[in-house]
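Visitor: Fold the following.
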Amino acid sequence: MSLPFDLPPSDPNLRLRARGAAAQPAGRFEPYARAREHDGWDIPEDERLARTEVSVERPRSVITRNTSPDLPFDRSLNPYRGCEHGCIYCFARPSHGYLGLSPGLDFETRLVARPDAPRVLESELRKPGYSVRPIAIGTNTDPYQPIEQKWGVMRGVLEVLAAHRHPVAIVTRGSLILRDLDVLGDMAGAGLVQVGISITTLDASLARAMEPRAPSPPTRIRMIRELTRAGVPVRVMAAPMIPGLTDHELEAILTEARRAGAKAASMMPVRLPHEVAPLFADWLERHRPGQAEKVLGRIRDMRGGKLNDPRFGARMKGEGEMAELLRQRFALSCKRLGLARALPDLDCTQFHLPPRRGDQLELF
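Guide: All right, here's what the predicted structure looks like:
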C-alpha cells in the first residue's frame, strides 16, 4: 500500500526504543521543513538512543478556559506539555507545534514540565471573583505520565485542590495515580473527584506497539479496581475506538472494566487532526501493513471521506453507518452491564480559601 502522505524519515542513526512515532514532521506553523540528504561522505556515525528530555516552563497562569460545545467542562489544567506514553493516535500531538517542536518524536521525547503549576494554581484560585466549576486534568496530555515520578507536579496540584476543597475530574492511563490514593480517597468521600481511565485495547502486544510507554491493559484494569476500592468513582473510557483495529473489543473492554468496579463508561471513535493523520498512517504501515488500507478506509467512512472531521458536533462522534453501529453497540453494552453514561456531578459548594501563614484568623 502506498501511503497518502510523504513523511520525512527520522535520523537513521537514532535508535528508537518504545516510541510510537518514527518520524519528525515539521509542525504546521513552521515555515521550513527538514529533509535528510546524503552528503557524499561514507563515514559511519555512532548509533544513539532517543532519550527523553525535559525542559521547564514557568507559567503565569495554568487554568485554561474553553467554550467548546463538545466538551463537558469549561476549564482545564495541564501539568506537562508533550507525553512520554507515545500513543501514536494521540490528538494532542499537534499542540507541540505551538512550541516550535514536531508532533512526531519531539512530542514524546522533548517534554515540558511546569513545576510552578501548584503555586500558580493557588494564586488563581484566590483571585477575587473566582467562580468554582470542576477543573479537568488530563484532557490534553497525561498528568500521570512517567516523568511525574520525578517531577511530582500533579501531586502538588492535587494537594492544592484538596486544600481548597475544589472539585476535579481526572483523565489518565498512568498507573502513578495509585500513588495518590490517599488524597483521592479523601476527596472522593466529599464528592470532589472522579477519574476516567482510558482503555483502547485488551491486546497487550497491540497496546505495546500503539501505546509504547503506557501501562499495559491488565494494569489499567487493576487501576480501576484499586481506585474503586478507595471509594473513587471511575469511568472507563473506551477511547479511541479504531475501526478495523480495536473496535471489535468494545464489549470486552466494557465488561472487564465493569467487573473491576467502573460505574460509568464513555466511548469515542478515533480522530486524527492535523499531523496525527500521517503519523498514524505511517505507524499502520510499519506495524499492521496488512490492515492499513482497511483501517484508514473505515476511518474515512466515519469522517465524511476524510481522516478527520473537525466540526463541532461531529468530531467526537463520527458520522455514517459505522459510527452509528458503534454507538448502538456501546449503548446496548452499557445497558446490559449497568454502566451509567456519566458519573454523578461533583460538589462545587465546599470551596474555601485555606488560611496562609500570616493571615488573620477568623473569630467564627
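Visitor: C-alpha from now on. contacts and neighbour counts both.
Guide: Will do.
Visitor: Mind jotting down where the strands sit in the stretch 51-200 of the chain?
Guide: 53-56, 64-65, 75-77, 80-81, 110-113, 135-137, 168-172, 193-198 (DSSP state E, counting those that start in this stretch).
Visitor: Go ahead and name everything in contact with the third one.
Guide: So the one you mean is strand 75-77. 62-66, 133-139 (CA atoms under 8 Å, 6 or more residues apart in numbering).
Visitor: Now show me the structure for the sequence below, then we'll compare the two:
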Amino acid sequence: MSDNLKNSKGRGAQINVRNKFLELSHEMREDFLEYCRLEGEIADKNKTSYLEVFPKTIVNKVTSPDVGMGYSMNPYQGCEHGCIYCYARNSHEYWGYSAGLDFERKILVKKNAPQLLEKKLLSRNWQAKTIVMAGNTDCYQPAEQKFRITRKCLEVFLKYKHPVAIITKNAFILRDLDIIKELTSQGLIAVNVSITSLSEDTRRVLEPRTASIKKRLETVKTLSDNMVPVNVMMAPIIPSINSHEILPLAKTVRKHGAISIGFTVVRLNGAIGEIFTDWIHKTLPDKAEKVLHQIAECHGGTLNDSRYGVRKTGEGKIAEQIHALIKIARQQYFSDIQMPQLNKSLFNMQRELFKNSPPGQMNLFE
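Guide: Model (predicted):
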C-alpha cells in the first residue's frame, strides 16, 4: 500500500449517492463549499446521529440460496465502521437514506429488539434454528457501547437456550464474554470474526472505523482460549488489494485459534459500484483502474453481479486463483478441525418453563 494513503473525512464513502427510490436528491455543490470556506463556516460536520426506529419484527428469514444462513437479526441499520465494500449499504436506501455517507452517519437503532426476539422465540410454531447476529450490519459497531442491545439479545438467547451465531469485526464483543462463555458451555454459539488484511494501512482505508488488526487477532485468541468456536471471514477478497494475503492471513488466524475460514470475492452491486469507484479513484488513484478491471473480470465483465451461486465467489482466472489459494490454506492449516454444529435440543424444554409467562414482562427487561 502507498505511504500517502489518506481518508480526509475519516469515513469509508466519500460521497452520498442518489437514492434510487427517491424522486429528489441532495448534493453538496462546489460553489456552496467555496462560500463556506470564505465565510469560515463548516459545510458538513461529519457527525454520527442515532435515530430510533420501531420495527414490528426482528428475526428475518433469509431466502437467498447462497448466503449460508437461514435466519438473521440486526439490532442496528447502517454501520459506523464505514467499510467501503459493504453489501449492506444498499439496504439503507429502503429507509430513505443514501448508501454512501448516510449509511455510516445515520444509524437506525432498534431498542425493542430484545422484546421482539423473545416474542419470536415464544411463538407457537417456532422451532430452534440458528439465528445470525448480524447478517447485515455489525451488531458490535460503536452504537452498541451506548445502547447495549446486542448484549440484551444474547441474554434472551441464553435464557431460552437457543442457538445463535455472531458476525463482527469489532473487539468490543469481548465485553460480553461472560454471556458468550455460558452459551459456549451449552453448545449454543459460534462467532465469525471478519479479518480482511494483516496490514493496518489496508485496514484503515478499507474499514476506517473498525478495530485494529491487532485487536481483532487478540479477540480471536481470547475467544478461542475460552473454548468459543471461531471462524474467520476473509471477506471480501479484493484483487490487487488483499488477494495476496490469503495464505499468511490463514496461517496467522490459525495460530490465534480460529478453527475455520470463509471467504467471498468482492462484488459491487447497486449503489456500491459508484461509491467504491469514487473512493478508489480518490484513495488509491495509481491502481484504481487495475483493481476495478480485475473485479469486473471476476463477474463476467461487470461490477454489478447478482447471479446466485456465482456472485459471492466470482468466476474467471483471477477468481480461480483465489479459490486455489483458499483450498491450499484450508488443507494446510484447517484440515483437522471444523466448526461444530450448534445445539438445538435444549430450546423446546426451556421454552416450556416460560410458556405461561407473557413476553416482554420477564425480569430480564425490568
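Visitor: now the contacts of strand 75-77 of the first structure as JSON lines including neighbour count?
Guide: Formatted as JSON lines, the contacts of strand 75-77 of the first structure follow (neighbours: other CA atoms under 10 Å):
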{"residue": "Val62", "neighbour count": "22"}
{"residue": "Ile63", "neighbour count": "18"}
{"residue": "Thr64", "neighbour count": "12"}
{"residue": "Arg65", "neighbour count": "12"}
{"residue": "Asn66", "neighbour count": "10"}
{"residue": "Arg133", "neighbour count": "17"}
{"residue": "Pro134", "neighbour count": "20"}
{"residue": "Ile135", "neighbour count": "20"}
{"residue": "Ala136", "neighbour count": "23"}
{"residue": "Ile137", "neighbour count": "24"}
{"residue": "Gly138", "neighbour count": "21"}
{"residue": "Thr139", "neighbour count": "17"}
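Visitor: Quick check: Ala265 of the first structure is in a strand.
Guide: Yes - judged by DSSP: H, G, I helix; E, B strand; the rest coil, Ala265 of the first structure forms part of a strand.
Visitor: Share the number of residues neighbouring it, please.
Guide: Counted by other CA atoms under 10 Å, the residues lying close to Ala265 of the first structure total 26.
Visitor: Ok, the one 5 residues further on next?
Guide: The burial metric for Val270 of the first structure, expressed as a neighbour count using other CA under 10 Å, is 25.
Visitor: is it true that it touches Gly244?
Guide: No - contact criterion CA atoms under 8 Å: Val270 of the first structure and Gly244 do not qualify, at 11.3 Å.
Visitor: Of the strands of the stretch 51-200 of the first structure, flag the one that's most buried.
Guide: strand 80-81 (a mean of 26; mean count of other CA atoms under 10 Å).
Visitor: mean offset of it relative to the second structure (after superposition)
Guide: Following the fit onto the second structure, the mean deviation recorded for strand 80-81 of the first structure is 0.3 Å by mean CA distance after the TM-score superposition for the first structure.
Visitor: if I pick the counterpart of Ile177 of the first structure in the second structure, what's in contact with it?
Guide: By TM-score structural alignment, Ile177 of the first structure lines up with Ile173 in the second structure. Contact analysis of Ile173 of the second structure by CA under 8 Å, 6+ apart lists Tyr140.
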